[in-house]
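A.B. asks: here is my input; please provide its structure:
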Amino acid sequence: MTWFDRCIVFCGVGFGSGLSPKAPGTFGSAFALLFTPLWLYLGFNLSVFAITIMSVIGIYICGHTAKVIDVHDDGRIVWDEFAGQSITLLPLLYVQQLNWLWVIVGFIFFRIFDIWKPFPISWADQKVSGGLGIMLDDIIAGLWAALCIFILHFYILT
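C.D. replies: Now for the predicted structure:
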């Protein structure tokens, strides 16, 4: 493996967070919560921009990591969880109501959708290949979780 491949794989496995022997996706999602202070600092608009860049770059990172380790959407690849978990928090950033209770609720919603994979998450997981396929199901799971946060926070609790 070249130095470049090692760097990309290190990113793909979430800086090591995806190497957990049990539940690597959950560990990767939990590690992604460490980005929360950055999203708070950047604010909503810059966070949307940064998460979009993270997702676009993630297509390459996940695809290349899968190619190097020779397994499509291996559980150890968690860069996609970074993007999906970050998307989940966007409604809270929008209204600047981000507290750790809501972060945990967002984490739970994201993990439920990422594991359960209702339509169209299941479609993306099964039908889209390569780095885009690895990223797309988690991006959709993040959007579904964000929608749940939005509904719960803005329509039920207010």
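A.B. asks: switch to C-alpha atoms for all contacts and neighbour counts from now on
C.D. replies: Noted.
A.B. asks: in this protein, which helix has the most residues?
C.D. replies: Assignment by DSSP state H gives helix 36-69 as the longest helix of the chain.
A.B. asks: who touches whichever helix or strand comes after that helix?
C.D. replies: Per DSSP states H and E, helix 36-69 leads on to helix 79-88 as the next helix or strand towards the C-terminus. For helix 79-88, contacts defined as Cα atoms under 8 Å, 6 or more residues apart in numbering pick out 11-14, 25, 28-29, 31-33, 35-36, 51, 54-55, 58, 61-62, 106-107, 110, 134-135, 138-146, 149.
A.B. asks: can I have the buried ones of those as a PyMOL selection?
C.D. replies: Buried residues within the contacts of helix 79-88, by 16 or more other Cα atoms under 10 Å, are selected in PyMOL with:
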select buried, resi 11+12+13+14+25+28+29+31+32+33+36+51+54+55+58+61+62+106+107+110+134+135+138+139+140+141+142+143+144+145+146+149
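A.B. asks: so of the contacts of helix 79-88, which ones are in helices?
C.D. replies: 11-12, 25, 28-29, 31-32, 36, 51, 54-55, 58, 61-62, 106-107, 110, 134-135, 138-146, 149.
A.B. asks: for the comparison step, fold the sequence that follows:
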Amino acid sequence: MSMTREQRQAVLSHPAGWIASGFGSGLAPLAPGTVGSAAALLPYLLLRELPLWAYLGITLATFVLGVWVSRIVVARTRLEDPGFIVIDEFVGQWLALAFAPAGWIWILVGFLLFRLFDVWKPWPVSWADRAVDGGLGVMLDDALAGVLASALLALAAWGWGAS
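C.D. replies: Prediction:
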């Protein structure tokens, strides 16, 4: 479903819309979730240099910010969990990579695992997607997909002896 001109204006005319859309990355005409996940890798490259407590603190703060801005955008556009909101992809991607070993291959694997769980929506991701509405609903399913991806990535890294 494409955005109407009025909905696009409602998103771009408010700071919450810019934040929720990943500073415009979610407005990509094709695969906005994938584009948003890829855009999340840029700040990840800076975040990964932080101590784990700071990394997770920023991720949590972004989750809380995401709930707030998503609620505003949903109200302004009258669309429940529109695809152009990708701040949830940022949080999910950062969670997926939180414990990733160093190296581009692990970033790629974490990226792909997060996208797989975000699209496939295994339990509990599917539960959150169906049962939780509003800004929290927008954010929670992707956060859970990120946690699942992180767990599988950690298991794969352990299996390959990566640290």
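A.B. asks: now what about the TM-score between them?
C.D. replies: TM-score of the superposed chains, computed with TM-score structural alignment, normalised by the length of the first structure, equals 0.92; 153 aligned residues with a Cα RMSD of 1.7 Å.
A.B. asks: state the span of the second structure onto which the longest helix of the first structure is aligned.
C.D. replies: Aligning helix 36-69 of the first structure against the second structure (TM-score structural alignment) gives residues 44-77.
A.B. asks: re earlier: mean deviation of the longest helix of the first structure from the second structure?
C.D. replies: Mean deviation of helix 36-69 of the first structure relative to the second structure after superposition (mean Cα distance after the TM-score superposition for the first structure): 1.2 Å.
A.B. asks: relative to helix 79-88, how tilted is that helix?
C.D. replies: 150 degrees (axes from the mean of the first three to the mean of the last three Cα atoms, to 10 degrees).
A.B. asks: so which elements touch helix 36-69 of the first structure?
C.D. replies: Applying 3 or more Cα pairs under 8 Å, 6 or more residues apart in numbering; DSSP states H and E, we find helix 36-69 of the first structure packed against helix 3-12, helix 79-88, helix 90-94, helix 130-151.
A.B. asks: the first one vs the second structure, average distance?
C.D. replies: By that I understand helix 3-12 of the first structure. Superposed on the second structure, helix 3-12 of the first structure shows a mean distance to its aligned partners of 3.1 Å (mean Cα distance after the TM-score superposition for the first structure).
A.B. asks: quick check: chain neighbours aside, which residue is closest to Val35 of the second structure?
C.D. replies: Distances taken as Cα to Cα, 6 or more residues apart in numbering place Ser25 nearest to Val35 of the second structure, at 6.2 Å, with adjacent residues excluded.
A.B. asks: return the residue of the first structure aligned against the one you found.
C.D. replies: In the first structure, Ser25 of the second structure lands on Ser17 (TM-score structural alignment).
A.B. asks: how about the contacts made by that match?
C.D. replies: Taking Cα under 8 Å, 6+ apart, one finds 24, 27-28, 31, 78 in contact with Ser17 of the first structure.
A.B. asks: which one of those residues is nearest Leu157 of the first structure?
C.D. replies: Phe31 (27.9 Å; Cα to Cα).
A.B. asks: can you pull the contacts of that closest one?
C.D. replies: 14, 17, 82 are the contacts of Phe31 of the first structure under Cα under 8 Å, 6+ apart.
A.B. asks: just those now: which is nearest His72 of the first structure?
C.D. replies: His72 of the first structure lies nearest to Gly14 out of those, by Cα to Cα, at 16.0 Å.
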